[in-house]
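**Student:** I would like to see how this sequence folds:
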Amino acid sequence: MTPSLDPVSPPVALTIAGSDSGGGAGIQADLKTMTTHGVFGTSVVTATTAQNTRGVHDVVPLSAEHVTAQYDAVVEDFAPEAAKTGMLATREIVEAVTRKVRGFDGPVVVDPVMVAATGDRLLSAGAEAAYEDLVASATLVTPNADEAAILVDGAVETPADAAAAGRTLVERGADAALVKGGHLDGDGEVVVDTLVWGTEGEDPRVRRIENPRIDAAATHGSGCTLSSAIASRLARGEPLEEAVVAAVDGMGEAIRRGYDVGEGPGAVNPTATDAR
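**Tutor:** So this is what the prediction gives:
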């Protein structure tokens, strides 16, 4: 007897980011995360990298024109319910992506990949400046403390600083900001992530999301995994606050059960929590 066809129709999400040849971050981590969350992931590749668990050896940005062509090909055939951005590499790509997401019919999560885990800046000053318009087009922007400091041009060292930075980003046009607390000063046993959001004409709301700190070096891909988890939940129709809190809470397990692969620290495990 021939089995009957039984297709599924999951929500579609889109990631616009760089490729990680080591598989732990970037497009590869995004698509793993989206699958884990029951979402069909589509992608626009902004750059290719030669990297592994020990570090990045080479980066080759694609042309803004080709990035635009990929985006157009995806949206004319699929109907993404949410999108996220990661590594955008150059000012031209940041500007091209900003033009496209302004017309996107759905939530957009912007992960402003500006600073490496080593503290090295990943973008030119011009590319960093171009993020201002992209942030203003975001449903949610998810900087770590170092990236938030660049975006608001001020120190972000404590949870209070994070809340102030989040308010500034919302004032500049983002619907919401999640300032990640992994690099903040404070209680070493607790990570405090700060969500700031609000509606026009009202004071922004602030929520501190506290979770135990996991003593692990394998945090490669954590930002990509978190922003993709949020975008996936938004694609499934979850409210913003609910989506952010659930995704942040799930990161502990992704880090605790990280992948022990390669000769370096390894990477977070996007499949550690079944979030469907």
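
**Student:** From here on, just use CA atoms for contacts and neighbour counts.
**Tutor:** Noted.

**Student:** Doesn't Tyr127 belong to a strand?
**Tutor:** Actually, residue 127 is Ala. It isn't Tyr. No - going by DSSP: H, G, I helix; E, B strand; the rest coil, the assignment for Ala127 is helix, not a strand.

**Student:** That one reaches Ala96, doesn't it?
**Tutor:** No - using CA atoms under 8 Å, Ala127 is not in contact with Ala96, being 11.6 Å away.

**Student:** tally of neighbours for the nearest residue to Leu62 once chain neighbours are set aside?
**Tutor:** The shortest distance from Leu62 to any non-neighbouring residue, by CA to CA, 6 or more residues apart in numbering, is to Ala47 (5.2 Å). Using other CA atoms under 10 Å, the number of residues around Ala47 comes to 23.

**Student:** in what helix or strand does Ala47 lie?
**Tutor:** strand 40-52 (DSSP states H and E).

**Student:** list the buried ones in that strand?
**Tutor:** The neighbour-count check on strand 40-52 (16 or more other CA atoms under 10 Å) flags 40-49, 51-52 as buried.

**Student:** chain center to it: distance?
**Tutor:** 13 Å (CA atoms, centre = their mean, to the nearest Å).

**Student:** so what's the spatially most central residue of the chain up against?
**Tutor:** The chain has Ser227 as the residue nearest its centroid, 3.1 Å off, counting by CA atoms, centre = their mean. Residues near Ser227 by CA atoms under 8 Å, 6 or more residues apart in numbering: 84, 109-111, 142.

**Student:** one more, for comparison:
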Amino acid sequence: MDRTIKRILIIAGSDSGGGAGIQADIKTVTMLGGHAMTAITALTAQNTLGVTGVMPVPAGFVIEQIDAVVSDIGVDAVKIGMIGSAEVVNAVADRLAALDTVPIVFDPVMVATSGSLLADEATIAAFGRLMDIATVVTPNLPELGVLGGSAEALAARHGCAVLAKGGHGEGVDLIDRLVTADGRSTEWTSERIETRHTHGTGCTLASAIATGLGQGRPLSEAVEKARDFVRASLLAAPGLGNGHGPMRQGLVR
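**Tutor:** The predicted model follows:
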């Protein structure tokens, strides 16, 4: 059986504007040579200006989607994004615990690029269960502050790697820092790309990392390749919408 194409399961919400969420994830995985499968946790009505509505998917049906694809197609890596509710967090954590050899990338989505809230306090409080089973967690600086404030402490507490994304930092340089559970760290520094078209950066980065891990890359290499992909996608943004527009995910050689 041909396993050259890796199977990436995306557990996340849908973005009707096509800039983030499942839509960005599918584009990313596809352009990086993987096969994207989905378990949708919520439907959103949104555009580049913000989120006007959210319709959660019941936890039981999220699990039904996961079981449907894993039982037939199989899975080489998992990406978790917008999770919807604490009930869904717990159900997904229970289900994925059985996939103990599959790398899991958890992007702890709390707020959309537009500023709209995408996770309530109960959901955020339950994130620890997903961090416990994750290979790597990818918070931005505000999310890191909510989750505990220190990448080192978070990595040690949950036994996972933490990629602290520096996009919300200050200065002309952007610094992303990867901390492993044993305290080792790696930093990447890049010149900041000045653009308002940044919708979907976090989703794209996490899905690109998941694809790299599914393809057998070491974590640091998967992160480096994913960062390159995001930067290329930012530079290729088509300039759509009146707010935080989408990027253009393309193939990075």
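
**Student:** What's the TM-score once they're superposed?
**Tutor:** The TM-score (TM-score structural alignment, normalised by the length of the second structure) is 0.94; 251 aligned residues with a CA RMSD of 1.6 Å.

**Student:** just to revisit the earlier point, please tabulate the buried residues of strand 40-52 of the first structure in JSON lines, including the columns distance to Leu123 of the first structure.
**Tutor:** Shown next, in JSON lines, are the buried residues of strand 40-52 of the first structure (distance: CA to CA, whole Å):
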{"residue": "Phe40", "distance to Leu123 of the first structure": "30"}
{"residue": "Gly41", "distance to Leu123 of the first structure": "26"}
{"residue": "Thr42", "distance to Leu123 of the first structure": "25"}
{"residue": "Ser43", "distance to Leu123 of the first structure": "21"}
{"residue": "Val44", "distance to Leu123 of the first structure": "19"}
{"residue": "Val45", "distance to Leu123 of the first structure": "17"}
{"residue": "Thr46", "distance to Leu123 of the first structure": "13"}
{"residue": "Ala47", "distance to Leu123 of the first structure": "13"}
{"residue": "Thr48", "distance to Leu123 of the first structure": "15"}
{"residue": "Thr49", "distance to Leu123 of the first structure": "14"}
{"residue": "Gln51", "distance to Leu123 of the first structure": "17"}
{"residue": "Asn52", "distance to Leu123 of the first structure": "20"}
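
**Student:** on that earlier part again, the residue nearest to the centre of the first structure is in what secondary structure piece?
**Tutor:** Residue-wise, Ser227 of the first structure maps onto helix 222-235 under DSSP H and E.

**Student:** Going by neighbour count, which residues in that helix are buried?
**Tutor:** Those would be 222-235, for helix 222-235 of the first structure by 16+ other CA under 10 Å.

**Student:** Include distance to Arg91 of the first structure, secondary structure and neighbour count when you put the contacts of Ser227 of the first structure into TSV, please.
**Tutor:** TSV is the format used below for the contacts of Ser227 of the first structure (distance: CA to CA, whole Å; DSSP: H, G, I helix; E, B strand; the rest coil; neighbours: other CA atoms under 10 Å):
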residue	distance to Arg91 of the first structure	secondary structure	neighbour count
Lys84	18	strand	28
Val109	19	strand	27
Val110	15	strand	28
Asp111	15	coil	26
Thr142	19	coil	27
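
**Student:** Quick one: map the residue nearest to the centre of the first structure onto the second structure.
**Tutor:** Per TM-score structural alignment, the equivalent position to Ser227 of the first structure in the second structure is Ala206.

**Student:** do the same with Arg213 of the first structure
**Tutor:** In the second structure, Arg213 of the first structure lands on Arg192 (TM-score structural alignment).

**Student:** Enumerate every residue touching its match.
**Tutor:** 172-174.

**Student:** Out of those residues, which end up buried?
**Tutor:** The buried subset of these - by 16+ other CA under 10 Å - is Leu174.

**Student:** how about the contacts of Arg192 of the second structure in JSON lines, adding secondary structure and distance to His197 of the second structure?
**Tutor:** Converted to JSON lines, the contacts of Arg192 of the second structure look like this (DSSP: H, G, I helix; E, B strand; the rest coil; distance: CA to CA, whole Å):
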{"residue": "Val172", "secondary structure": "coil", "distance to His197 of the second structure": "17"}
{"residue": "Asp173", "secondary structure": "strand", "distance to His197 of the second structure": "18"}
{"residue": "Leu174", "secondary structure": "strand", "distance to His197 of the second structure": "16"}
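
**Student:** So which of the contacts of Arg192 of the second structure is the closest to Leu235 of the second structure?
**Tutor:** Leu174 (15.1 Å; CA to CA).

**Student:** Tell me the counterpart of the closest one in the first structure.
**Tutor:** Aligned partner of Leu174 of the second structure by TM-score structural alignment: Val191.

**Student:** next one: Ala45 of the second structure
**Tutor:** Aligning on TM-score structural alignment places Ala45 of the second structure opposite Ala50 in the first structure.

**Student:** ok, now Gly13 of the second structure?
**Tutor:** Per TM-score structural alignment, Gly13 of the second structure is aligned with Gly18.

**Student:** Let's verify that match: helix, strand, or coil?
**Tutor:** strand.

**Student:** May I have the residues that are in contact with it?
**Tutor:** 26-27, 45-49, 86-89.

**Student:** Try it again at 10 Å.
**Tutor:** Residues near Gly18 of the first structure by CA atoms under 10 Å, 6 or more residues apart in numbering: 25-28, 43-49, 59-62, 85-89.

**Student:** distance between the ends of stretch 166-180 of the first structure?
**Tutor:** End-to-end distance for stretch 166-180 of the first structure: 10 Å, by CA to CA, to the nearest Å.

**Student:** Same check on stretch 195-205 of the second structure?
**Tutor:** End-to-end for stretch 195-205 of the second structure, by CA to CA: 17 Å.

**Student:** hang on, the earlier thing: what's the average distance of the helix holding Ser227 of the first structure to the second structure?
**Tutor:** Superposing on the second structure places helix 222-235 of the first structure at an average distance of 0.4 Å from its equivalents, by mean CA distance after the TM-score superposition for the first structure.

**Student:** how close does the helix or strand following that helix sit to the second structure?
**Tutor:** Sequence-wise, the next helix or strand downstream of helix 222-235 of the first structure (DSSP H and E) is helix 240-256. Helix 240-256 of the first structure, aligned to the second structure and superposed, deviates on average by 1.3 Å (mean CA distance after the TM-score superposition for the first structure).
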